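Q: what shape does this take:
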Amino acid sequence: MKEIIDKISSYNLFNYLFPGIIFVILLREVTEYDLVQNNNFLGAFLYYFIGLVISRFGSLVIGEILQSKKLKFIKFADYKDFVFASDKDQKIELFSEINNMYRTLISLFCLLLLSKLYQAISNWLNISQNVSYILLIIVLIVLFVFSYRKQTGFVVKRVASRTEKK
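A: Coordinates of the predicted model:
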């Protein structure tokens, strides 16, 4: 267990585990859903996974909305410029990590609202637990398919930025 804890980076801690734990605690307070685990070992993996889902939702939905052409709330640097500048200034990686943590926290609160809304709708429509599980699995499949596509795009851009001559 100590080896696992030693390998957890600050990024994993603040963008996956921390939001997962906070989400589960707040979810129990604002809805009838209780995902708190009695087994700390299994709980750590569940909370990490929940945090990963929150982070991916933030990247795919919240990030895209905030940088949309209509909203223009944020603007990202060109990826090649980001890679080049990160090589020159190590603090950029830290700032990016903090930036992602804020986006993940925004995502956490949005998903809490959506959970509360889903609870109300499922109670009103009398949606069974089995149907809810099926819907959750479908949503997770879609989320991770798009996450995979986005991550593959980053890999391709990273390779291109390293093989192109500046």
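Q: for the rest of this, base every contact and every neighbour count on C-alpha atoms.
A: OK.
Q: so how far is the helix or strand harbouring residue 54 off the chain centroid?
A: Element membership for residue 54, per DSSP states H and E: helix 40-57. Distance, stretch centre to chain centre, for helix 40-57: 10 Å (C-alpha atoms, centre = their mean, to the nearest Å).
Q: now the second one, please; I'll put the structures next to each other:
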Amino acid sequence: MSKLLSKISSYNILNNLVPGFMYYYFMDIFFHIKLISDDTVLKFFFFYFIGICISRIGSLIIEPILKIIHFTIPFNHTNYINASMKDSKIEVLYEINNSYRTIIALFVFILISYIYNYGFTNISFSYPFDIILFGFILFMFSYRKQSNYIHNRVSIALQDEKTIS
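A: Just a heads-up that it's a prediction; the model follows:
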């Protein structure tokens, strides 16, 4: 197991393994639902798979919705690539941004589970719902702030390129 963990990048751990574990944890704490047995290896693969699903929900559903409602500004991929060649920190910032997006998707996924378990009519500001809502709002604004920061870094990197030439 330690050999397997050593081969996984920190990006994969943050964007796949941690969200999968957190979903499992919240399901157990909030809803008292055990999703899988106590087999460590099986849990690892389960957490990783659930985390990949959550990450994809963030990428394929959450991000486009945030762009459509103008909560975030879409990235120009060509500008991002050109700027990241000049400023290597942009890639790291973008990975952090992707982590925030995945955590947003995690809270959406937990919220859907909450509604599934308690129904729309039973939504109240209670312990689990408060935590889900707070986490969702916190990471929504963190994602927006990080996106704006990346846009600024990209603009500065591309501006420096224009002033040099």
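Q: give me the TM-score for this pair.
A: After superposition, the two chains reach a TM-score of 0.67 (TM-score structural alignment, normalised by the length of structure 2), with 119 aligned residues with a C-alpha RMSD of 1.5 Å.
Q: next, the mean deviation of the helix holding residue 54 of structure 1 compared to structure 2.
A: Compared with structure 2 after fitting, helix 40-57 of structure 1 deviates on average by 0.6 Å (mean C-alpha distance after the TM-score superposition for structure 1).
Q: for that helix, could you pull out the residues that count as buried?
A: Judged by neighbour count using 16 or more other C-alpha atoms under 10 Å, the buried positions of helix 40-57 of structure 1 are 43-44, 46-48, 50-57.
Q: determine which two of these are furthest apart.
A: 43 and 57 (20.8 Å; C-alpha to C-alpha).
Q: spatially central residue for structure 1, please.
A: Nearest to the geometric centre of structure 1 sits residue 55, at 0.6 Å (C-alpha atoms, centre = their mean).
Q: so who does that residue touch?
A: Residue 55 of structure 1 is in contact with 15-16, 103-104, 107, counting by C-alpha atoms under 8 Å, 6 or more residues apart in numbering.
Q: okay, these in TSV with distance to residue 152 of structure 1, neighbour count and secondary structure next?
A: As requested, the contacts of residue 55 of structure 1 are arranged in TSV below (distance: C-alpha to C-alpha, whole Å; neighbours: other C-alpha atoms under 10 Å; DSSP: H, G, I helix; E, B strand; the rest coil):
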residue	distance to residue 152 of structure 1	neighbour count	secondary structure
15	20	25	helix
16	20	23	helix
103	21	21	helix
104	20	27	helix
107	22	24	helix
